[in-house]
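Novice: the following comprises the amino acid sequence and a computationally predicted model.
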Amino acid sequence: MPKYMLIMRGTDESNAALMAGWEELAATTYQFIEELVKAGVFIAAEGLDDAGQGVVVDFSSEAPVVTDGPYGETKELFGGYFLLDVASKQEAVEWAKRVPSVAGSKIEVRRVAGEDETPSDDEGSVEERRI
């Protein structure tokens, strides 16, 4: 079955609302994860730390440039994900509609490319080259 990532994206406003109601949202999220597990589609779920605590490595110049925090003009930030093993994009979308969230946030649904879809070369896979 294909894997789909449900990518949680929020704005400063939706992230503030999320933090204001964190305890209730955490409880409903744990219930949602239990439903995913019972349905046999759950692979993983993780939330990310505040974007201001991260760094950006920018490859637009000859040498990579590292700066603190998220991109300066970001309107939406990737806040975490659910990884599901479902039969179709439509099933992933149906699960995405049930993700506990707050107004102003979004869930992006993206299929994870299978191993047979990644470019290969005559050198073999990464694992084969390590041997």
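Specialist: On my side now, so go ahead. Numbering: from 1, shown residues only.
Novice: rest of the way, CA atoms for contacts and neighbours
Specialist: Fine.
Novice: next structured bit after the top helix by length along the chain?
Specialist: Assignment by DSSP state H gives helix 22-39 as the longest helix of the chain. Once the chain leaves helix 22-39, the next helix or strand it forms, by DSSP states H and E, is strand 42-47.
Novice: on contacts alone, who are the packing partners of that following strand?
Specialist: With contacts taken as 3 or more C-alpha pairs under 8 Å, 6 or more residues apart in numbering; DSSP states H and E, strand 42-47 sits against strand 77-85.
Novice: the strand it packs on vs strand 42-47, what angle?
Specialist: Between strand 77-85 and strand 42-47, the angle comes out at 170 degrees (axes from the mean of the first three to the mean of the last three C-alpha atoms, to 10 degrees).
Novice: one more structure, for comparison:
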Amino acid sequence: MRFMVIVHANKDTEAGVMPTTERLTAMGKFNEEMCNAGVMQAGEGLHPTSKGARITFTGSEPTVKQGPFDVTRDLIAGFWLIDVASKDEAIAWMKRAPFAAGDEIEIRQVFAAEDFGDALTPELREKEEHLRAQAAKK
């Protein structure tokens, strides 16, 4: 099962405060443990929303709003994509992550092809598999 682990932003991440060497070292060690266990598929930190944009789809023309955005628990500062046997295993891994008091992460299961049932026809499944293989080459 694949899970996306969403690291929520806070006032420091939105202000562009960079992590200390100690925090980067601890996070690097944690990432290495997940990689060595075959759990981590991807993981990245994100720039603050002041460098981003939002596109809202209403009516016929999408609307673009440039950041920064108000600090809410909906903002994302980073993520991991992990592959584990269960949500409980994902939780166990993430409880070991080197975060400070008050930091918050969210764990969400990623849909697998079989979750879509008959709506994902063999033709659509083949096209999806081709696109995934193409993306993996880059």
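Specialist: Now that the structure is in, tell me what you want to look at. For clarity, every value in this text was computed on a predicted model and none was experimentally measured.
Novice: got a TM-score for the pair?
Specialist: With the length set by TM-score structural alignment, normalised by the length of the first structure, the two chains reach a TM-score of 0.81; 127 aligned residues with a C-alpha RMSD of 2.7 Å.
Novice: after superposition, how close is the longest helix of the first structure to the second structure?
Specialist: Aligned to the second structure and superposed, helix 22-39 of the first structure gives a mean residue distance of 0.9 Å (mean C-alpha distance after the TM-score superposition for the first structure).
Novice: read off where that helix ends up in the second structure.
Specialist: Under TM-score structural alignment, helix 22-39 of the first structure corresponds to residues 20-37 of the second structure.
Novice: what residues of that stretch count as buried?
Specialist: 27, 30, 31, 34 (16 or more other C-alpha atoms under 10 Å).
Novice: name the SS class of the nearest residue to residue 79 of the second structure once chain neighbours are set aside, please.
Specialist: Among residues not flanking residue 79 of the second structure along the chain, residue 6 sits closest, at 4.7 Å (C-alpha to C-alpha, 6 or more residues apart in numbering). Under the three-state scheme (DSSP: H, G, I helix; E, B strand; the rest coil), residue 6 of the second structure adopts strand.
Novice: next, count neighbours for residue 6 of the second structure.
Specialist: 20 (other C-alpha atoms under 10 Å).
Novice: tell me the centre residue of the first structure?
Specialist: The first structure has residue 81 as the residue nearest its centroid, 3.0 Å off, counting by C-alpha atoms, centre = their mean.
Novice: please pull up the equivalent of it in the second structure.
Specialist: Using TM-score structural alignment, the equivalent of residue 81 of the first structure in the second structure is residue 79.
Novice: surely its match meets residue 3?
Specialist: No: contact criterion C-alpha atoms under 8 Å: residue 79 of the second structure and residue 3 do not qualify, at 10.2 Å.
Novice: between these two, which contacts overlap?
Specialist: Shared contacts of residue 79 of the second structure and residue 3 (C-alpha atoms under 8 Å, 6 or more residues apart in numbering): none.
Novice: residue in the first structure paired with residue 101 of the second structure?
Specialist: Residue 101 of the second structure maps onto residue 103 in the first structure, by TM-score structural alignment.
Novice: need the counterpart of residue 66 of the first structure in the second structure.
Specialist: Per TM-score structural alignment, residue 66 of the first structure is aligned with residue 64.
Novice: is that match located within a helix, as I assumed?
Specialist: No: counting by three-state DSSP, residue 64 of the second structure falls outside a helix, being strand.
Novice: residues touching it, list them.
Specialist: Here residue 64 of the second structure is in contact with 53, 54, 55, 56 (criterion: C-alpha under 8 Å, 6+ apart).
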